[in-house]
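Novice: would you be able to build a 3D model of this:
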Amino acid sequence: MPDDPRDQIGPALGKVTLPEREHSPWWQLGMRLMAALAILLGTLLLVYVERAGYRDGNDPEHNYQVDLVDALYYTTVTLSTTGYGDIAPVSERARLVNAFIITPARIGFLVLLIGTSLEVLASQGRDQFRIARWRNKMSDHVVIIGYGTRGRSAVDTLLNNGYTREDIVVVDPSAVALADARSDGVAVVTGDATRREVLMRAGVTRSSQVIICTGRDDSSVLATLTVRQLNPEVRIVVAVAEHENVPLMRQSGADSVITSSDAVGRLLGLSTLSPMLGSVMEDLLTYGEGLEVAERDLLLTEVGKQPQSLPDQVIAVIRDETVYRYFDPVVSQLARGDRLIVVRPARELPWAPRPGTHDEDSSVDEG
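Specialist: Model prediction:
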């Protein structure tokens, strides 16, 4: 399944796409102001050099001659289209310069000033419209709190397993995380995830799952409490650094708690005791190559069979929201509605269907 629905359209043949340079609004405004100033100074220089061809109708004492101040005055009123008419070109050369140089400069000057204002207003209106439409459509999405290494890995895993970028919202206060999430094409809410208003903007009340990986256990506890208060039904998965904080995280409302330090330490220990076993464990946790651990529906053709007899290597069975090991007598025969936790090749095979990608009938009752 493509990560982005737009990938289904296919690229246009022969189309060349170049990377776009992103600049801040202040940089763009500064460049436009500098261009406007350049037009102003250039026009002033033209008028002052040709000052003998201009006459100031309000200055009889100086024989109606134009000086630098008069040239600056004429330039500003001309470029702004005010045009009081007290200073006017009288020579043929000055009139030609006004017609073919100063008039286009006036148009460019106005385009810069008016275009900047219109672009700011249009950009703000466009962004507000897009955000409003996104909020109306956002439902049953996944909220990722914290976009560090673990957060990005979680997003990659979701994208590789059928989610689209439109199904994911990232919450993080860091400007670096904001830039990373934008470059990855997911929606971002900037702010502290322990604050209700920030989580409300991320649509937590309408989300189906929340993944919390802030990097600090105290922040994760506060975020979990706030999320659970806003949405009592959402599934919350939290990563903690210390195993001793697992009970506290569960009491705070987390449905599943992953201890990152223990997991890394166990992999290090296994790799030391048995390098090959450590490699296998790392392979199971790596998506897209070798082996993978996956959850899938039980097919109708598999009902009544033993877990060990299936083509997939079944390691656990989920029945009535309870996980049983494959050798547990309770699941010695598979029943309708069971779900399987299996180890299988990462590359999809006909005998190892992923839910939703084949036409096999599931044993789960629909409707």
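Novice: use CA for all of it now, contacts and neighbours both
Specialist: Fine.
Novice: so which residues of the protein form helices?
Specialist: Assigned by DSSP state H, the helices in the chain fall at 25-49, 68-79, 92-97, 103-137, 149-160, 175-183, 196-201, 217-230, 246-252, 260-273, 275-285.
Novice: among these, which is nearest residue 319?
Specialist: Checking the helices of the chain against residue 319 by CA to CA gives helix 246-252 as the closest, at 21.8 Å.
Novice: outside of the closest one, which residues touch it?
Specialist: Here helix 246-252 makes contact (CA atoms under 8 Å, 6 or more residues apart in numbering) with 220-221, 224-225, 228, 238, 240, 256-257, 259.
Novice: ok, 10 Å please
Specialist: Applying CA atoms under 10 Å, 6 or more residues apart in numbering, the external contacts of helix 246-252 come out as 217-218, 220-229, 236-240, 245, 254-259.
Novice: now that helix, how far from the centre of its chain.
Specialist: Relative to its parent chain, helix 246-252 has a centroid offset of 30 Å by CA atoms, centre = their mean, to the nearest Å.
Novice: also this sequence, please, to line up against the first:
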Amino acid sequence: MLIYLFTVYKIFRDSLYYQRLRNALLLIFAVHVLGTIGYLAISGGKASVLDALYMVFITVATIGYSEVIDMSNSPAGRVFTMIVGFTGIGTLTYLFSAITAFVLETNINHAYRRLRMERTIAALSGHYIVCGVGRVGSYIADELLKTERSFVVVDVNEKTVEAHCERTGHQIYLTGDASDDDVLLRAGVERCRGVFAVSGDDSKNLVISLSARQLNPAVRIVARVHDPRNADKTRRAGADEIVSPDFTGGMRLASAMLRPHAVSFMDMMLRTENNLRVEEVVVPNDFRPCTIAELGPNPDWMLVAIRTGDKWVFNPGPTARIEPGQALISIVSPAGRRALEAAVGASGTLESGFPL
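Specialist: Okay, the predicted model is just below:
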């Protein structure tokens, strides 16, 4: 409850009504101070400060109690009381109008959820940012959820974000333009592992790639491009990989015709209960070289290839050596990926899963 009240105060402080409230409170304070001084003067110094202040309060609040300071023989005192009452009531009306406008025009619960979301995102590190959660971005989000990776969804369309949250139950998102540096910073681009620039606009994906690269030179960026002529521009802007849904879809259709059993194998692997994927884990620089046999067998992963620079070793045997800087390609579940990372001490390295 205290957190909620503090959040409401923070929302109010950052709103346009904060200035109005502060001015109203200052005016009320000034009315009470000047009124107290005036009543002290009218009483000829006979009334106490508390009596004078009380006289101002009951006048401004329109309580109507009997006069603490006798005004029956002081026409000037009665005129002063009318001025205090008129000014005080007007100031109170101004104060209540500011509070009422804030309550009616501000969605406090929505603003509270937004601030809580930003605090959640601020605690993330090594996550992914999905810029655009339309037809393509929604599939990316599904894959990240299935492989148990943390990510933030960013989309300018609030209804699209709401549909994503309702469909998946994923509740870490920002509503805004991902090509804006401030939005990317709020999404944690400086601490993230990767950015998916997958909006439906090639030019926006280019700007997202450029902004993300400038804000985090080490981040991995994958961008969606419709027009092949924009691929080189987007890559020069900072994208590490360019994916064309039209090209990929065409290749998949050709594979379904020419090699149906291989395609069926990959499809069935993706539909298993433990969400098997072909994953890569980069061996950290401080890893002590050893063989696969020395690493120890584990039923949670199946090592299918080792990449050293541009050299590939497929189906490595137990005597194959694992050394720093290598990429270990394996068929694993999310739990198996974490076990393999722990085995080579790569829990903090950049890993990427790619269903084929």
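Novice: just give the TM-score of the two.
Specialist: TM-score for the superposed chains, counting by TM-score structural alignment, normalised by the length of structure 2: 0.54, backed by 247 aligned residues with a CA RMSD of 4.6 Å.
Novice: distance to residue 168 of structure 1 added to the helices of structure 1, as a markdown table?
Specialist: Shown next, in a markdown table, are the helices of structure 1 (distance: least, CA to CA, whole Å):
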| stretch | distance to residue 168 of structure 1 |
| --- | --- |
| helix 25-49 | 27 |
| helix 68-79 | 50 |
| helix 92-97 | 59 |
| helix 103-137 | 12 |
| helix 149-160 | 8 |
| helix 175-183 | 10 |
| helix 196-201 | 13 |
| helix 217-230 | 16 |
| helix 246-252 | 23 |
| helix 260-273 | 22 |
| helix 275-285 | 22 |
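Novice: the aligned residue in structure 2 for residue 201 of structure 1: neighbour count?
Specialist: Aligned counterpart of residue 201 of structure 1 in structure 2: residue 186 (TM-score structural alignment). Counted with other CA atoms under 10 Å, residues neighbouring residue 186 of structure 2 total 14.
Novice: can you pull the contacts of residue 261 of structure 1?
Specialist: Residue 261 of structure 1 makes contact with 239-243, 267, according to CA under 10 Å, 6+ apart.
Novice: so can I have CSV of the residues you listed showing neighbour count?
Specialist: As requested, the contacts of residue 261 of structure 1 are exported to CSV (neighbours: other CA atoms under 10 Å):
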residue, neighbour count
239, 24
240, 24
241, 18
242, 14
243, 15
267, 18
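Novice: the match of residue 201 of structure 1 contacts residue 172, doesn't it?
Specialist: No. Using CA atoms under 10 Å, residue 186 of structure 2 is not in contact with residue 172, being 11.8 Å away.
Novice: overlap in contacts, the two.
Specialist: Common neighbours of residue 186 of structure 2 and residue 172 (criterion: CA under 10 Å, 6+ apart): 118, 121.
Novice: follow-up on the earlier one: the contacts of helix 246-252 of structure 1, buried ones only, as a ChimeraX selection?
Specialist: In ChimeraX, this line selects whichever of those come out buried by 16 or more other CA atoms under 10 Å:
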select :217,220,221,222,223,224,225,226,227,228,236,237,238,239,240,245,254,257,258,259
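Novice: out of the contacts of residue 261 of structure 1, which are inside strands?
Specialist: 239-240 (DSSP state E).
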